[in-house]
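Asker: The following block contains a protein sequence and its predicted model.
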Amino acid sequence: MTVDSTDELAPQLANCRAYWLGWGAAGRSDDTLTHYRSGIAHPQLNAVIRLRDGEGDRDGNDVRQAVARARTELAGVPWMWWVAPDSATGTGDRLAEQGFERVGAMPVMTVALDRVAGVPTPPGVEIEVLSGADPGTCAEWVRAYGPSFGVGPELTDPVVGIEQDWARDPRAVRFVAREGGQAVGTALLFDAHGVAGVYLVATAEEHRRRGIGAALTAAALEEGRRRGLRVGTLQASGLGAPVYARMGFETVAEYELYRPPASWS
């Protein structure tokens, strides 16, 4: 599947924004400056995710004003700035001029749901939908994906609080892989803007390289297909991208990730 224009990519980027805005328990905005603030001390859980074109100030005043606003909105927590494929032209360069450090990029990958390659579930592993918003269920969920995303034990309780809201959201379906009754992997389907977004794909370190993450991703995509969706999307890590490519995903764009100056902490 090839995405030839920003218009075709737009629903996938909108799915991503909608998902991350769901983490904005302490504040969010989806206007010219799209940002979310969970209030949790984790840079991925507080971020600017898009800056749309304003008046087209060639001197960069739009970006400078947006940075000032973001610095106020996200003060007191670690945060990141994602430069989206549909961000204002030159945003990354303007951020660098103001002391931001480019720390990486995440490919945006896409697949037609009727073309997903079959993925067998590894022997001894069972994949189930995780239901329930009680603290115990949500804590198990967070502990299963936490190590892969840098969510340490000290952050479990506040993240569980937000995950309880996610557990009640009909757009989100949580999948867990179990082996011997233990949760060893996770994935989440987010049904928004007509797209099957896949998030929180994680496998416990000692269970990796067995196909558990791919099987979880396939389960989430199949649920999207069952719901009548036609396109799946995700943002891949360096380790995950080759796995997703074997499943039929294609890279169609990327998010660039910037960290604000350390002196602002």
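Answerer: The structure has been received and is ready for your questions.
Asker: contacts and neighbour counts: CA atoms only from here.
Answerer: OK.
Asker: what's the nearest residue to Glu163 once chain neighbours are set aside in contact with, if anything?
Answerer: Nearest residue to Glu163, sequence neighbours excluded (Cα to Cα, 6 or more residues apart in numbering): Cys138, at 6.2 Å. When contacts are counted by Cα atoms under 8 Å, 6 or more residues apart in numbering, Cys138 touches 132, 160, 163-164, 167.
Asker: before we go on, here's another structure to hold up against the first:
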Amino acid sequence: MTVDKLALADLNFAEMCRGISRNVGGRVLEVDGLVMWSGAHPSPALINGLIRTRDTRPPADEIFDLADRWFAEVGHMYSVHVRVGKDDDLEAAARERGLKRMLDLPVMVYEGPLPDFTVPDGYTIAPVTDAAGVRDVEEAVAVPFDMPEEVASVLSRPEAVLSPFTGAVVARDRDGRPVAAAWTMVSHGVAGIGLVGTLEHARGRGLGAAVTWAVMRAGYEMGATRAALQASPMGHPVYLRMGFRDVGSYRIFADTAGH
């Protein structure tokens, strides 16, 4: 049987958003393959959004009617994660409604056993187990991601990052300062990788790949047999060298007007 790698990545991403929202007291609504999540802040960036995990269901007009009502209940804007090539009707409706196109992100999957890897000299990589470690994750990734303060404030909460079937690692320099981090959530046999970032002064040393391998190992230890992520332009060539392969892409639109 052929495995639909993109479908598994979609389901894992939906679980990530679902889990983070629930863990910080947000809301989740699921209707016939549509997943919508609403966090603790009205920003459409990551913490309020929707994705459709079934092709053409529900129809685009129904999705937007429902999303407008549901997010309006709490006064939040939202993002729409369009699966390029699968959600043409959803993309057309987003453009027609004047939603702002934010960015395109390749969806990449890694399959197979994990190789041995080395930690660059002068650094250590350790799992995150407490609130202090979560703050280190936020410190290491907020600037590289140009993360809005409201998003960083949510992701710096331990309950958002440390929950069942999640794991995180932090790389620190000789002085114990966090310089890179990565996070994973395991579902559907997939270790979904996110929050991979390296501070600018520590780049070019292989830390991004090292924390990614380390957090993938944590995901495999929780039962994953493959890994998936959405790649930034900076990260994409790194992940290709690691053995990840493109399986699709997301085009993200944002309702910044509060339709």
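Answerer: Right, received. Where do you want to start? Just so you know, these numbers come straight off a predicted model, no measurement behind them.
Asker: which pair in the contacts of Cys138 of structure 1 spans the largest distance?
Answerer: Greatest spatial distance among the contacts of Cys138 of structure 1 (Cα to Cα): Gly132 and Val160, at 12.3 Å.
Asker: who has more neighbours, these two?
Answerer: With neighbours defined as other Cα atoms under 10 Å, Gly132 of structure 1 and Val160 compare such that Val160 has more, 22 against 12.
Asker: Return the residue of structure 2 aligned against the more buried one.
Answerer: Alignment note (TM-score structural alignment): Val160 of structure 1 maps to Ser156 of structure 2.
Asker: The residue nearest to the spatial centre of structure 1: what secondary structure?
Answerer: The residue lying closest to the centre of structure 1 (Cα atoms, centre = their mean) is Tyr199, at 5.4 Å. Following DSSP: H, G, I helix; E, B strand; the rest coil, we place Tyr199 of structure 1 in the strand state.
Asker: Pretty sure it sits against Asp191.
Answerer: No - judged on Cα atoms under 8 Å, Tyr199 of structure 1 makes no contact with Asp191 at a distance of 11.0 Å.
Asker: how close does Cys16 of structure 1 get to Val184 of structure 1?
Answerer: 25 Å (Cα to Cα, to the nearest Å).
Asker: ok, these two, which is more surrounded?
Answerer: Per other Cα under 10 Å, whichever of Cys16 of structure 1 and Val184 has more neighbours is Val184, with 26 against 23.
Asker: I'd say that one and Val201 touch.
Answerer: No - Val184 of structure 1 is beyond contact range of Val201, at 11.0 Å (criterion: Cα under 8 Å).
Asker: And the helices in the stretch 151-259 of structure 2, which stretches?
Answerer: Applying DSSP state H, counting those that start in this stretch to the stretch 151-259 of structure 2 gives helices spanning 158-161, 207-221, 236-242.
Asker: Deepest-packed of those, please.
Answerer: Highest mean neighbour count among those (mean count of other Cα atoms under 10 Å): helix 207-221, with a mean of 24.
Asker: tell me which strands and helices it is in contact with?
Answerer: With contacts taken as 3 or more Cα pairs under 8 Å, 6 or more residues apart in numbering; DSSP states H and E, helix 207-221 of structure 2 sits against strand 166-172, strand 178-187, strand 190-198, helix 236-242.
Asker: what's the average per-residue distance for the second one once overlaid on structure 1?
Answerer: Just to be clear, that refers to strand 178-187 of structure 2. Compared with structure 1 after fitting, strand 178-187 of structure 2 has a mean deviation of 1.0 Å; criterion: mean Cα distance after the TM-score superposition for structure 1.
Asker: same thing with the first one?
Answerer: The superposed strand 166-172 of structure 2 is, by mean Cα distance after the TM-score superposition for structure 1, a mean 0.6 Å from where its aligned residues fall in structure 1.
Asker: Where does that strand end up in structure 1?
Answerer: Counting by TM-score structural alignment, strand 166-172 of structure 2 corresponds to 172-178 in structure 1.
Asker: So what touches that stretch?
Answerer: Outside stretch 172-178 of structure 1, the residues touching it (Cα under 8 Å, 6+ apart) are 125-131, 141, 166-167, 183-191, 212, 216, 219-220.
Asker: Stretch 252-259 of structure 2 too?
Answerer: Applying Cα under 8 Å, 6+ apart, the set of residues contacting stretch 252-259 of structure 2 is 44-45, 68, 72, 75-82, 94, 99-104.
Asker: are any of the residues you listed buried, and which?
Answerer: 44-45, 68, 76-82, 94, 99-101, 104 (16 or more other Cα atoms under 10 Å).
Asker: Inside helices: which ones of those residues?
Answerer: 68, 94 (DSSP state H).
Asker: Is the equivalent of the residue nearest to Glu163 of structure 1 over in structure 2 in a helix, a strand, or coil?
Answerer: For Cys138 of structure 1, the aligned residue in structure 2 is Val134 (criterion: TM-score structural alignment). Using three-state DSSP, the three-state assignment for Val134 of structure 2 comes out as helix.
Asker: so how far is Trp70 of structure 2 from Val134 of structure 2?
Answerer: For Val134 of structure 2, the distance to Trp70 of structure 2 - Cα to Cα - is 31 Å.
Asker: now swap in His81 of structure 2 and tell me
Answerer: 17 Å.
Asker: One more: Pro59 of structure 2?
Answerer: 16 Å.
Asker: If anything else comes up later, I'll come back, but that's it for now.
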